[in-house]
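Asker: Kindly return the folded structure for what I paste below:
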Amino acid sequence: MPENIYTVLKNTIKSNDFMQSEHTIHDKRIHFSYCKNIVDQELIHHELLHRIQISEEEFDHLLALKSLIPFENIKVSSNVDEIVQSLIKGFIYVQLEHDFNEGLLIDVADLQRGYRSNNEADNEYSVIGPKAGFVEDLDTNLNLLRKELVSEHLRFEEYIKGSLSQTRVTIVYVEGICNPQHVDTIRQRIVDAEFDEVSDSSIIDQVITDNANSPFPLLMSTERVDRAKFSLLSGQVAILSSGSPYVISGPITVFEFFASPEDFYLPWVLASFFRCIRYLGVAFSILASPFYVAVLTFHYSVIPQPLLGPIIESRANVPFPPIIEVLLMEFTVDLLREAGARLPTKVGQTLGIVGGVVLGTAAVQAGLTSNILIIIVSLSAVSSFATPIFKMANTIRFLRFPLIGLAAAWGGFGITIGLVILIGHLLRLKSLGSPYIVPLFPFRFREFANSFIRFPFSLSYNRPRYLRPLKLQRYKVSRSKDRSDYNNE
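Answerer: The predicted structure follows:
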């Protein structure tokens, strides 16, 4: 018996954006199957349905129906695989009631939706690679993911959260790659969460996170389409909400916050070098100011002899102890950064440059701070900007202050205490139940491929094992290394 394609499609594409509808036109029932987020629904209603409804000709078979439809790319198909691939590319499948074994594939893809001139990823900019970012419209964002991941295994699950806002929240994952346990964990936390208003995906992030009291972000937040796509293909689960241009995903590790999508568009040697620079920048940003306080308060003996004279000279007229001097400058820099972020782009850039130069020069001339501290604080601020993810950059800015306080109290011993507490806190953190600092703890040597440095693609063909993906390999490395020799005789 021939298979009922209408039923087969329903059981194959198990995603909330897959729609099947029925229309009665001229006493004949016509069935439609399509993915709503990637088709032009206005084209379907105003052109396709309208032309069929106003037609006075009979259409007892598919060829007669085909002659009534004013579209160029139309074909009759009964191949399920071809139909599924076409549907996820933006086609609509039309069937007559008496014949569910074949139908018409009509190209109604909305090719321009989502790709606009004003949806670049402003906060995660990269020189090389795609520039497309998400927008505030949920359907547009799902459309972007459908275009980037052309697979029938891409799943959307939609929920309505917020008793007053009635916000649409969608869970996205790739079936067959993502571990079902991660999907179940996120699904259970979203369903059980109760709140009256959801204005951004970051609220969902704070509600479902494993530890809401930690300053470290435990879920990735991105506005880049390519980063979200890479997360899904790695085996992570993504969450989108209407009204938010940011996608959150997990489980993640702390090292993913220092990896830029641009790393995968550069040769692996350069990408690894730049990633190491980011780690050094983070270490300098966190420790530079506390070390300055510790050395000038307790550990004069560690200052090299050539530097001792310039330091004494620069601090000769400063009336404050090192702790007050450092806190004053750190507060000034963070105040300038916050003020610049809240102002229009051009005004904010001007404020940052002029404010930094004018206030820094004035503070030194007035004897409120030393030249050396100005250099240290400025380099610390610049180093924090090397972190690709804004949420982790904020965490780094915050961590300096408790370390500065410990350095003022107990010097180098206080900094050691702070680092031990910080490492202990990181050891306890989990992202959706997965360890936060894999591959350091638990130690997994094979996972170093894309953590500290970026290995070449020939050595990083596996997905991260900590995600426990159902399909470990991305591709067959032996096939990628095959070479063919062509001899012209």
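Asker: from here on, contacts and neighbour counts on C-alpha atoms
Answerer: OK.
Asker: biggest helix in this structure by residues?
Answerer: Longest helix in the chain by number of residues (criterion: DSSP state H): helix 268-297.
Asker: list the buried ones in that helix?
Answerer: Residues of helix 268-297 classed as buried: 268, 271-272, 274-276, 278-279, 281-282, 284-297 (neighbour count, 16 or more other CA atoms under 10 Å).
Asker: cool, and stretch 229-241?
Answerer: Buried residues in stretch 229-241, defined by neighbour count with 16+ other CA under 10 Å: 229, 231-241.
Asker: if we can go back for a sec, just how off-centre is the next helix or strand along the chain from the longest helix of the chain within its chain?
Answerer: For helix 268-297, the following helix or strand on the C-terminal side (DSSP states H and E) is helix 305-314. In terms of CA atoms, centre = their mean, to the nearest Å, the centre of helix 305-314 is set 46 Å apart from its chain centre.
Asker: Can you give me the buried ones in helix 305-314?
Answerer: Applying 16+ other CA under 10 Å to helix 305-314 flags 311, 314 as buried.
Asker: so what does it touch, helix or strand wise?
Answerer: Helices and strands touching helix 305-314, as assessed by 3 or more CA pairs under 8 Å, 6 or more residues apart in numbering; DSSP states H and E, comprise helix 371-384.
Asker: this one as well, want them side by side:
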Amino acid sequence: MRKQPIRIKHGKNSDFPLSIEVLKQKVKEQLQNIPDILFQQYQIQEKDILIFYIDYQINKKQLDDSLLDTILNRDIQWSTDKILNEVPIGNGTKQTKIDKMVTELIAGAVGVYVVGEPDAITYNIAKQEKRNLQKAETESLVLGPQVSFTESLATNLNVIRWRLNTHDLVTEKFIIGERGQSEVRMVYLKTLANDTDVQTMRQRLQNLVVDELEDSSILSQYIEDNSTSIFPQFYLTELPDRLCYAIGKGRIGVLVDKSPTSIIAPSTFFSFFESTEDIYMRWNVGSFLRILRFVAMFISVVVTPTYVACVTFHYEVLPTPLLASLGQSRAQVPFPPIIEALLLELLIELLRESGARLPTKVGQTIGIVGGIVLGQAAVEAGLTSNVLIIVVASSALASFTAPSYIMGSAIRVIRFPLIIIAGLIGLIGVTLGICFFFIHLIRMTSLGRPYLLPAYPFNWKDMDNSFFRLPFTLSNTRSTSFQPKDMRRYPKQKAQTKKDIDE
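Answerer: Okay, the predicted model is just below:
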């Protein structure tokens, strides 16, 4: 019996039905830069079925076991609806437009078309290459969970769900990118997060129009309040426990697919000097370490500019024994203090950058040996003094105490303009520079909230959540600075009640 030709009659607002040859041609036209598109044609019960996909984008095992095994081993006159009902893959989607279908193919979908049907089907069976959960690299901890985020959004959401096992956890989905699309998730607790913060973050994500989104750190620069400031306004973390701790305080987390870091918003200036290790330790030890970081930040910013100002203009503020030691140390140095300090600071930054870019073992060796050798050689050559080497090294070490790598980098950068102004007009310049940065911090906001909370506007109730720690039996409320819906974490009286086992 002669097979009757199929009559092609397009549905309304649909590119189908099409013959197999025409469909192949249209798909190849849109994927002309991708030579790895494969077409497989089958005939079952006098029905021609075309399966097509990009070779390296899909999971071949899932294709063979779930899709091909079902279609080829059942003697059924297939149609679009029957394939959707019978194939054991739950994300099948009908497609009526070829351009949209091609977009799905690029993302890792396989297309299925039964000739004569008014639509095709795409199944997303993308092959995802991802690394396993590992220890954090940039935020190392002694106590607490050691696991970090990965580049897989599904894995990161799974870890958050595992840590926050509650139905209040909301994960809103956004697709950002005109040419290269990325999935973004906003994560928060519905009964805690402030509605204004949630709406502000949602609006910024919805209104963002970019070609592509490479990483969460880039997203934070797009949506932050002041993109010209050197200070970061959102905290970036690769630790799930830190993100979950912030969400539990009423803040918002943002995750980006293919990025191993998450965004915490809103964040204050003091958030960048807090560590989750502070709450894992005893409260008095945690408070000491947190205060130590603030002192180290001040030392890192002020010590070298103060040295330059004192040696250049203000000899009278130095004790006589120290002044004599400085005179002997600088007797052979041909440069003024400002040039000497800038050279050493640049040398420290070169060693740090080279150590970070080289392989781990080589980088550590270069950093230690290079610092010792170059420092000793500089002193013996008369290019710098012993005292300045101690000052610059102390300043560099202090900057590394910040838990946030981005904030530590910002602190190291702002030393340079302070050194220059200290060499020009002395301690008055250092004071003016610090005042300038302080005024800048006062004017800054993070997701619309003051950046210097709780110091400005002053709120004494939140001091234990920023500058130090209190015992858990005394700190039973959340920070009022972020205005969560529920302020109380647990009843204070019950937390202070202690009973023996026989009572």
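Asker: Would you mind reporting the TM-score between them?
Answerer: Once superposed, chain against chain, the TM-score is 0.76 (TM-score structural alignment, normalised by the length of the first structure); 383 aligned residues with a CA RMSD of 2.1 Å.
Asker: returning to what we had before: now do the longest helix of the first structure against helix 305-314: the angle between them, please.
Answerer: Interaxial angle, helix 268-297 of the first structure versus helix 305-314 (axes from the mean of the first three to the mean of the last three CA atoms, to 10 degrees): 60 degrees.
Asker: Helix 268-297 of the first structure aligns to what range in the second structure?
Answerer: Alignment of helix 268-297 of the first structure against the second structure: residues 283-312, by TM-score structural alignment.
Asker: Mean per-residue distance, the matching stretch versus the first structure.
Answerer: With mean CA distance after the TM-score superposition for the first structure, stretch 283-312 of the second structure departs from the first structure by a mean of 0.7 Å once superposed.
Asker: how distant is that stretch from the center of its chain?
Answerer: Taking the mean of its C-alpha atoms, stretch 283-312 of the second structure sits 27 Å from the chain's own mean (CA atoms, centre = their mean).
Asker: okay, the buried residues of stretch 229-241 of the first structure in JSON lines with secondary structure and distance to Arg428 of the first structure next?
Answerer: Below are those laid out as JSON lines (DSSP: H, G, I helix; E, B strand; the rest coil; distance: CA to CA, whole Å):
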{"residue": "Lys229", "secondary structure": "helix", "distance to Arg428 of the first structure": "29"}
{"residue": "Ser231", "secondary structure": "helix", "distance to Arg428 of the first structure": "23"}
{"residue": "Leu232", "secondary structure": "helix", "distance to Arg428 of the first structure": "25"}
{"residue": "Leu233", "secondary structure": "helix", "distance to Arg428 of the first structure": "27"}
{"residue": "Ser234", "secondary structure": "helix", "distance to Arg428 of the first structure": "24"}
{"residue": "Gly235", "secondary structure": "coil", "distance to Arg428 of the first structure": "23"}
{"residue": "Gln236", "secondary structure": "coil", "distance to Arg428 of the first structure": "21"}
{"residue": "Val237", "secondary structure": "strand", "distance to Arg428 of the first structure": "22"}
{"residue": "Ala238", "secondary structure": "strand", "distance to Arg428 of the first structure": "23"}
{"residue": "Ile239", "secondary structure": "strand", "distance to Arg428 of the first structure": "24"}
{"residue": "Leu240", "secondary structure": "strand", "distance to Arg428 of the first structure": "27"}
{"residue": "Ser241", "secondary structure": "strand", "distance to Arg428 of the first structure": "29"}
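Asker: what's the most distant pair in those?
Answerer: Pairwise distances across these peak at 21.3 Å for Ser234 and Ser241 (criterion: CA to CA).
Asker: wait, doesn't Glu152 of the first structure sit right on Glu82?
Answerer: No: with contact defined as CA atoms under 8 Å, Glu152 of the first structure does not count as touching Glu82 (11.3 Å).
Asker: Which of those two has more residues huddled nearby?
Answerer: Between Glu152 of the first structure and Glu82, counted using other CA atoms under 10 Å, the more crowded position is Glu152 (20 against 11).
Asker: What lines up with that one in the second structure?
Answerer: Glu152 of the first structure maps onto His167 in the second structure, by TM-score structural alignment.
Asker: Also Lys471 of the first structure?
Answerer: So Lys471 of the first structure corresponds to Asp486, using TM-score structural alignment.
Asker: how close does the match of Glu152 of the first structure sit to Tyr245 of the second structure?
Answerer: 17 Å (CA to CA, to the nearest Å).
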